[in-house]
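> Turn this into a structure:
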Amino acid sequence: MVEAKRTPLYEEHLSAKAKLIDFGGWEMPVQYAGVIDEHHAVRTKAGLFDVSHMGEVDVRGEEALAFVQMLITNDAGKLEDGKILYSPMCYPNGGIVDDLLVYRYDPQHFFLVVNASNTDKDYAWMLEQAKNFKVVVENVSDKYAQLALQGPLSESILQRITKVNLAQIKYYSFTHGQIDGVECLISRTGYTGEDGFEIYFSPEYGRQLWRKILEAGASDGVQPIGLGARDTLRFEARLPLYGNELGAEITPLEAGLGIFVKLDKAEFIGKEVLQAQKEQGVPRKLVGLEMIERGIARSHYPLQKDGQEIGFVTSGSFSPTLNKNIALGLIRAELAVQGEILDVMIRGKAVKAKIIPSLFYKRG
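Below is the predicted model:
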């Protein structure tokens, strides 16, 4: 049995009486005060996440830009220094290896942030593709811990312990500076649908920064947030999760990520298949669902129409913000019609759901 990995904040989670679970080979907090309470804290105030399990890959060299362009579906050529790009990364068949954030320092230096459970697989894939480019690709995950402070009060709380002018960091931009005397990469990004920051730093300072941020935000009700609320928050904002909305058998176009697929740029892995799919129409579409009968649609439950299986649930849960049971489902494209009634098969029983717009929550 492989021993689960732990972040530098493991002892802090224990002292906060977090409930811990295995997540992609990591022992991580799923909740502290409770998922719904934590969810509302992020939507209304601010919450602090330990996301030190995420993977980081450094790309350097004279052909770094060309390499990144080949690797991802989005257009890194339009990315300015100090800016960040979200993109799927595809196999030649158009299926998704992973989705990632691309940080651009300059045309010869990029910093890629990948999903925790995919880090080793992604790194191996990148090394294989790098053979044709003058680049050095390095897995630097062990050199970084990461915290995410998310919610409408994030900026005011973090500003109390840094001299960096956080208001000048625009959405999907990053800078370097000290927080409580610790050198950090600070980016205005997140995975909750709220404003916030993701902070990267040397793992030895993990407990110091965790405690300092909670202390700085104590008067505003900031609290630690587990993976349970992280999932309901990202789900309401229609932010995809690898293994649910994304996977090796799902293309970015099927997952509704066409805006991040730039077919007008030069060659990239999977372009030919995605171009054909765009021209011919996708066979499946991701749709929003609202349960109209009692029940919660869980990930991978079958979806049926008139007794015929037409797809499956990718994510589903009770929505604390909307106070109703909702889901996302990948179904046959011709049936993806607003107002259509489908059956969610919950333990063999058909439970009715209605197709609704899939962006369940948008701040402001």
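
> C-alpha only now, for contacts and for neighbours.
Fine.

> mind checking how far stretch 59-72 is from the chain centre?
On the basis of C-alpha atoms, centre = their mean, to the nearest Å, stretch 59-72 sits 22 Å off its chain's mean C-alpha point.

> Tell me the buried residues in it?
59-61, 63-72 (16 or more other C-alpha atoms under 10 Å).

> now do stretch 34-50
Under 16+ other C-alpha under 10 Å, the buried positions of stretch 34-50 are 35-36, 38-43, 45-50.

> Contacts for it next, please.
Contacts with stretch 34-50, where a contact means C-alpha atoms under 8 Å, 6 or more residues apart in numbering, come from 9, 31-32, 146-154, 194, 210, 213-214, 220-226, 228-230, 232-233, 320-321.

> Endpoint to endpoint, stretch 86-99 covers what distance?
7 Å (C-alpha to C-alpha, to the nearest Å).

> Out of the contacts of stretch 34-50, list just those in strands.
Among these, the members found in strands (DSSP state E) are 31, 146, 147, 148, 149, 150, 223, 224, 225.

> The structure of the following sequence is requested for comparison with the preceding one:
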Amino acid sequence: MHEALGARFTEFAGWLMPVQYTGAIEEHLAVRTAAGLFDVSHMGRLEVRGRDALTLIQKVTCNDAARLRDHQVQYSALTTERGTFVDDLTVYRFREDHFLLCVNAANREKDLRWIRQHREDEEAEVYDVSDQMAQLALQGPAATEILQPLTDVQLDHIRFYWFEQGEVAGVSALISRTGYTGEDGFELYIPAASAEWVWNRLLDAGQSAGMKPCGLAARNTLRLEARLLLYGHDMDETTTVWEADLGWIVKLEKGDFIGREALRRQKAEGLRRKLVGFEVLDRAPAREGYPVLIHGRVVGQVTSGSYAPFLRKNIGLTYLPIEHTAIGTRFHIRVRGREVEAEVVPTPFYKRPR
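Predicted coordinates for the structure are as follows:
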């Protein structure tokens, strides 16, 4: 299905993934101005079912899942005892005894083991349902007008980070108003066997609106413009939730959870470093892994960096010592043997018009 559209592929987390179709910049701009369609079926999907499903999720995640109502979605993290990331994830509540967790593809098996390992007396089962489902993301300002003719669900009634169940192109679907691009849009969870059918119906429906099929390359630059972090790059098991500047998903007051004491202590003592967004004051983009220097001393490296097609700037993310994280602070990045200047800027770099 992707080869017929001229996709170029790369291996990612055991999957052969489309990197781009017509070109990463063209696809990026289509999402910002019209719409793009992504096949993100590589993501992991875990179901938690049972009387104590909520109790188990409260134990292993740092956000407060008890605040969720039925059909609401929450961004959260699985945290280690040190308050660092096992993974970041989205939590979908069907009922108090039934949740769906969308996790990173490379962490699917690790996350499943982690949750099961920390299940004690809770009456809850955790299942890997990844292979049973496909996941398509329709993103961009034209997403609603493209999807609405294909579904009986009233899309205007689905709020951001909520979902409904219905049909898309005659196929049973979970329709979630979520995404990883910084745009309005929907993620569709459908039976794996129906993926090609729904994909093609969406492509047909979006043609007149300027929608394009999009690959991993555009997804990466879109999420970076919106300052949406990527596990294994911007955070991992060596970085805490506070350090990643995701404190809004830490709810210390909810009660005990794995990593709570470490996060409470770090908040009280103060941070030594924090993730910041930067703009390169040079024509050269700063790529992941490039050394970051302050006063000639290497203090870290770029965690994500790229040319931003919509903003037409070179942007990125890096961890800096806390005393150098103020907006306007300048530092240097070693780009192919040359030190170029960069400046800490407010994030997200891009925020969609409301």
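
> Tell me how the two chains score on TM-score.
Once superposed, chain against chain, the TM-score is 0.98 (TM-score structural alignment, normalised by the length of structure 2); 353 aligned residues with a C-alpha RMSD of 0.9 Å.

> Who wins on neighbours among the ones in strands among the contacts of stretch 34-50 of structure 1?
Ranked by neighbour count (other C-alpha atoms under 10 Å), those have residue 149 at the top, with 32 neighbours.

> Trace residue 201 of structure 2 over to structure 1, please.
Under the alignment (TM-score structural alignment), residue 201 of structure 2 pairs with residue 212 in structure 1.

> quick one: contacts for its match?
Contacts for residue 212 of structure 1 (C-alpha under 8 Å, 6+ apart) come out as 161, 180.

> how far away is it from residue 271 of structure 1?
46 Å.

> Please apply the same query to residue 238 of structure 1.
24 Å.

> again with residue 47 of structure 1
From residue 47 of structure 1 over to residue 271 of structure 1 the distance is 39 Å, taken as C-alpha to C-alpha.

> what's the answer for residue 71 of structure 1, then?
Residue 71 of structure 1 is 10 Å from residue 271 of structure 1, by C-alpha to C-alpha.

> same deal with residue 67 of structure 1?
Distance, residue 67 of structure 1 to residue 271 of structure 1, using C-alpha to C-alpha: 15 Å.

> so where do the helices sit in the stretch 151-300 of structure 1?
For the stretch 151-300 of structure 1, the helices defined by DSSP state H, counting those that start in this stretch cover 154-159, 206-216, 227-236, 271-280.

> deepest of the ones you listed, which one?
helix 227-236 (a mean of 22; mean count of other C-alpha atoms under 10 Å).

> So which bit of structure 2 is that helix matched to?
Using TM-score structural alignment, helix 227-236 of structure 1 pairs with 216-225 in structure 2.

> Could you identify the most distant pair in the ones in strands among the contacts of stretch 34-50 of structure 1?
Within those, two members stand farthest from each other by C-alpha to C-alpha: 31 and 146, at 17.9 Å.

> Any idea how many residues pack against the equivalent of residue 179 of structure 2 over in structure 1?
Using TM-score structural alignment, the equivalent of residue 179 of structure 2 in structure 1 is residue 190. The number of residues packed near residue 190 of structure 1 is 18, by other C-alpha under 10 Å.

> who touches residue 190 of structure 1 in this structure?
Applying C-alpha under 8 Å, 6+ apart to residue 190 of structure 1 gives the contacts 148, 150, 196, 197, 198.

> Redo the residues you listed as JSON lines? Include distance to residue 257 of structure 1.
JSON lines is the format used below for these (distance: C-alpha to C-alpha, whole Å):
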{"residue": "148", "distance to residue 257 of structure 1": "24"}
{"residue": "150", "distance to residue 257 of structure 1": "23"}
{"residue": "196", "distance to residue 257 of structure 1": "22"}
{"residue": "197", "distance to residue 257 of structure 1": "23"}
{"residue": "198", "distance to residue 257 of structure 1": "23"}
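
> Residue 127 is in contact with residue 137 of structure 1, correct?
Yes - counting by C-alpha atoms under 8 Å, residue 127 is a contact partner of residue 137 of structure 1 at 6.6 Å.

> Next, the contact list for residue 59 of structure 2, please.
By C-alpha under 8 Å, 6+ apart, residue 59 of structure 2 lies in contact with 256, 257, 258.

> And the strands in the stretch 51-200 of structure 1?
Per DSSP state E, counting those that start in this stretch, the stretch 51-200 of structure 1 carries strands over the ranges 55-60, 84-90, 96-106, 109-114, 136-139, 145-150, 174-179, 182-187, 196-201.

> Point out the most buried one among the ones you listed.
Of all those, strand 145-150 has the most neighbours on average by mean count of other C-alpha under 10 Å, namely a mean of 26.

> Specify, as a residue range, where that one falls in structure 2.
Using TM-score structural alignment, the residues of structure 2 aligned to strand 145-150 of structure 1 are 134-139.

> what does that stretch contact?
Where contact means C-alpha under 8 Å, 6+ apart, the residues beyond stretch 134-139 of structure 2 that reach it are 31, 35-43, 179, 181, 183-192, 195, 199.
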